[in-house]
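Q: Using only what follows, build the 3D model:
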Amino acid sequence: MYSLMMRTIVMISTKNMTNLYWFCLSVECGGFAAASVKANTSAPTVSRSVANLEVQLSEKLLHRDSKKFQLTNAGEEIYNKFSDLFRGLDQQWLSLSNAQGELTGEIHISCPEPFADFFLQKLALEFMTQHPHVNIHVHFASDAESFISEQIDLAIVTMPATDSHLVQRKLFETELALAASKNYLNQRGQPETARDLLKHDVLAGNNFPFWLLREGTETIKVPIKPKYSVNSLRLNIQAAIDGAGICLMPKVALEHLAALDKLEPILTEVECPKGSAYLVWTDRKMIASRVVAFRDLIFDRMSHNAESLWRNMFS
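A: Next comes the predicted model:
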């Protein structure tokens, strides 16, 4: 397979091979801007390269304007012929890279701040001790919206990624529960039903338009117009402890805080949605062996430590 790839590439000029590669990369990334980030060049360079390929082939390969980036029939044929070739080369290169005894280079990872405080930093320092030629850079974010523009290699997110060119795998799922402080409940009263939440102050991040709750056989969609919003679960829970309102939080953390008399469970018969975290990375096959190694370490450690993460976060 490998020798066949090499024979095919020898028959193509270096310039044409580059044009083909950037065309395939643009299709996989969904546009020239995203492809230029992965190729470490400018978007106009990638666009000109694809335009030159179209001239060389005398075929229009893409319909493109400010709102549309779509393959023509000829473009789809060229992509199907050559994308597997480049993927195969990526995999061969990765196997060579993985065969080297030492991991080197940079890893950029984004995550919500509490994950860095109570999980990721310790893991990153341990990984860099084991692999002293790897440098890790942590960025704070709760979603993958800036994954391409900030050249992120891995992202821990609490909202599923929507970009079709990213892949994600669930890190963990945790039960959630509703809670408030005694001081808040003394002032505003206990909600008796899920619909009573509409009359209370709720605390939530900016990314949550509603809470989907189940009470008995009825599913209730509670629109969230928070009294106070901040994209930090830790700060929302601290605000609830300080009496600012009702929050939705991991059940294991609530049990710990209730034992410390900091928060009280409310509406315990109401079924709350589950909270999830995902690990996201690019769907390109050429992923550095250092990123693969750190990604796999995150999966391994998180599978054993999800509950202790919440307990430690709110101790």
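
Q: from here on, contacts and neighbour counts on C-alpha atoms
A: Will do.

Q: Can you give the contact residues for the strand ranked longest in the chain?
A: Counting by DSSP state E, the longest strand found in the chain is strand 166-180. Residues outside strand 166-180 that contact it (Cα atoms under 8 Å, 6 or more residues apart in numbering): 160-161, 240-241, 243, 245-252, 254, 263-268, 271-283, 299, 302-303, 306.

Q: Just those residues: which are in helices?
A: Among those, the members falling in helices (DSSP state H) are 240, 241, 251, 252, 254, 299, 302, 303, 306.

Q: Buried ones in stretch 228-238, by neighbour count?
A: 229, 231, 232, 233, 234, 235, 236, 237, 238 (16 or more other Cα atoms under 10 Å).

Q: how far does stretch 301-308 sit from the chain's center?
A: 18 Å (Cα atoms, centre = their mean, to the nearest Å).

Q: contact partners of that stretch?
A: Residues outside stretch 301-308 that contact it (Cα under 8 Å, 6+ apart) are 171, 172, 252.

Q: Format those residues as a markdown table; extra columns: distance to residue 138 and neighbour count.
A: Shown next, in a markdown table, are these (distance: Cα to Cα, whole Å; neighbours: other Cα atoms under 10 Å):
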| residue | distance to residue 138 | neighbour count |
| --- | --- | --- |
| 171 | 18 | 20 |
| 172 | 20 | 17 |
| 252 | 27 | 17 |
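
Q: Sticking with the closest residue to residue 111 other than its chain neighbours, tell me its helix or strand.
A: In space, and not counting its chain neighbours, residue 111 is closest to residue 156: 4.7 Å by Cα to Cα, 6 or more residues apart in numbering. Using DSSP states H and E, residue 156 falls within strand 154-157.

Q: The structure of the following sequence is requested for comparison with the preceding one:
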Amino acid sequence: METLANLESFVRSAEQGGFSPAARQLGLTPAAVSRNVAMLERNLGVRLFHRSTRKLTLTEAGERFLLSVRGNLEGLQAAIANVASERGEASGVLKVSTALNFGIEYLLPLAPSLLSRHPGIRIDWHFESRQVDLIAEGFDAAIGGGFELSPGVVSRPLAPAHIIAVASPRYMEGRRKPNDPTALRELDGIVMRSARTGRVRTWTMRNAVGREQTVELREHLVFNDPAAMTRAALLGLGVTLVAVPDALPHLESGALVRLAPRWYADAGPISIYYASRTLLPAKTRVFVDHVVDAFQRERLAERFAGSLA
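A: So this is what the prediction gives:
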């Protein structure tokens, strides 16, 4: 009887057009995927792919076989995940995407307790500042803000993504501390250029009583990453607008101070994203629950709320 690993390797290789992209999706090496497909071909006694140095294409037999197994593969995977869940077991490679600073500061510290409870899980961390395609790229979960929900993906809000103005005490020496966004324009701005539009990002800030003001900082330094902007502020190079999670450790240590303290911009929620399935794999389910519980326990939604300062 054919193994599930061989069938998965064949279907993903056919969908992705190669062993390397299939391997990234499955959390395997290209050599392992190639071996699995070769074993499947040997067991079936037919060639499923035409192989060349440039691409992988299905043979006629491969196309027929793909049509036969593709619809059943997800059902098999779900059935296996369901049985494992009933036994209380969570195992396998868990592929997770999140921004570098956010992941290191708030998610990586959750790993020891998760792995001690579920030693069968292996976490494949991807620290990157982009929206990944969970299904096409084979991610089990992603944490971030502003994701466009593609079909088959659900989100679970964790905390607000509020943008606040910060600078270092050294930079503010001899300068008047702004109490509203208008006064921020008098300072050296550390701003962000959108990778998507190529434009410098502006924000509309609001306060607790609902007043709004659009903020356009004077462009002193331009970056394409909030971690670099935070670092520049720490070095005393000016004022910047960043999300509370990026600034919070430095605000708590005193390395940064908040400007226009009762004003913030709302960039939507920080959420955890995962594929919508009738039977969610146990490894994904326990990870999502673990992250949600930790955010509640550490009161991160409250701590990330720029409106509460």
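
Q: related to what we said a few turns ago, where does the strand holding residue 156 of the first structure end up in the second structure?
A: Aligned using TM-score structural alignment, strand 154-157 of the first structure spans residues 141-144 in the second structure.

Q: That stretch vs the first structure, mean deviation?
A: For stretch 141-144 of the second structure, the mean deviation from the first structure after alignment is 1.7 Å (mean Cα distance after the TM-score superposition for the first structure).

Q: Flag every buried residue along that stretch.
A: The neighbour-count check on stretch 141-144 of the second structure (16+ other Cα under 10 Å) flags 141, 142, 143, 144 as buried.

Q: Determine the number of other residues adjacent to residue 281 of the first structure.
A: 24 (other Cα atoms under 10 Å).

Q: What segments of the stretch 1-150 of the second structure are strands?
A: 49-51, 56-58, 92-98, 121-127, 141-145 (DSSP state E, counting those that start in this stretch).

Q: among the ones you listed, which is nearest residue 7 of the second structure?
A: Closest to residue 7 of the second structure of the strands of the stretch 1-150 of the second structure is strand 49-51 (Cα to Cα; 13.5 Å).

Q: if we look at that closest one, which residues are touching it?
A: By Cα under 8 Å, 6+ apart, the list of residues contacting strand 49-51 of the second structure reads 56, 57, 58, 59, 62.

Q: got it, and stretch 180-188 of the second structure?
A: With contacts defined as Cα under 8 Å, 6+ apart, stretch 180-188 of the second structure is touched by 178, 205, 213-220, 237-239, 259-263.

Q: which parts of that stretch are buried?
A: The neighbour-count check on stretch 180-188 of the second structure (16+ other Cα under 10 Å) flags 180, 181, 184, 187, 188 as buried.

Q: and residue 167 of the first structure, what pairs with it in the second structure?
A: Mapped onto the second structure by TM-score structural alignment, residue 167 of the first structure lines up with residue 154.

Q: How many neighbouring residues does that match have?
A: Look at residue 154 of the second structure: counted by other Cα under 10 Å, it has 14 neighbours.

Q: can you check residue 4 of the second structure too?
A: Neighbours around residue 4 of the second structure, by other Cα under 10 Å: 13.

Q: Check residue 212 of the second structure too.
A: Residue 212 of the second structure: 15 surrounding residues under other Cα under 10 Å.

Q: residues contacting it?
A: 204, 205, 206.

Q: Quick check: the gap between it and residue 182 of the second structure.
A: Residue 212 of the second structure sits 11 Å away from residue 182 of the second structure, taking Cα to Cα, to the nearest Å as the criterion.

Q: Repeat that for residue 224 of the second structure.
A: Using Cα to Cα, residue 224 of the second structure is found at 24 Å from residue 182 of the second structure.

Q: Can you show me the helices along the stretch 51-200 of the second structure?
A: With helices called from DSSP state H, counting those that start in this stretch, the stretch 51-200 of the second structure shows them at 60-86, 100-102, 111-117, 134-137, 169-172.

Q: would you list these in a markdown table and tack on mean neighbour count and distance to residue 253 of the second structure?
A: Converted to a markdown table, the helices of the stretch 51-200 of the second structure look like this (neighbours: other Cα atoms under 10 Å; distance: least, Cα to Cα, whole Å):
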| stretch | mean neighbour count | distance to residue 253 of the second structure |
| --- | --- | --- |
| helix 60-86 | 14 | 42 |
| helix 100-102 | 16 | 17 |
| helix 111-117 | 13 | 24 |
| helix 134-137 | 16 | 36 |
| helix 169-172 | 18 | 12 |
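
Q: For my notes, please list the ones you listed in a markdown table and give distance to residue 6 of the second structure for each entry.
A: Converted to a markdown table, the helices of the stretch 51-200 of the second structure look like this (distance: least, Cα to Cα, whole Å):
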| stretch | distance to residue 6 of the second structure |
| --- | --- |
| helix 60-86 | 11 |
| helix 100-102 | 34 |
| helix 111-117 | 28 |
| helix 134-137 | 19 |
| helix 169-172 | 59 |
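
Q: For residue 124 of the second structure, find the nearest of those.
A: helix 111-117 (11.4 Å).

Q: Specify, as a residue range, where that closest one falls in the first structure.
A: Residue correspondence for helix 111-117 of the second structure in the first structure, counting by TM-score structural alignment: residues 124-130.

Q: what distance separates the matching stretch from the centre of its chain?
A: Here stretch 124-130 of the first structure is found 22 Å from its chain centre; the criterion is Cα atoms, centre = their mean.
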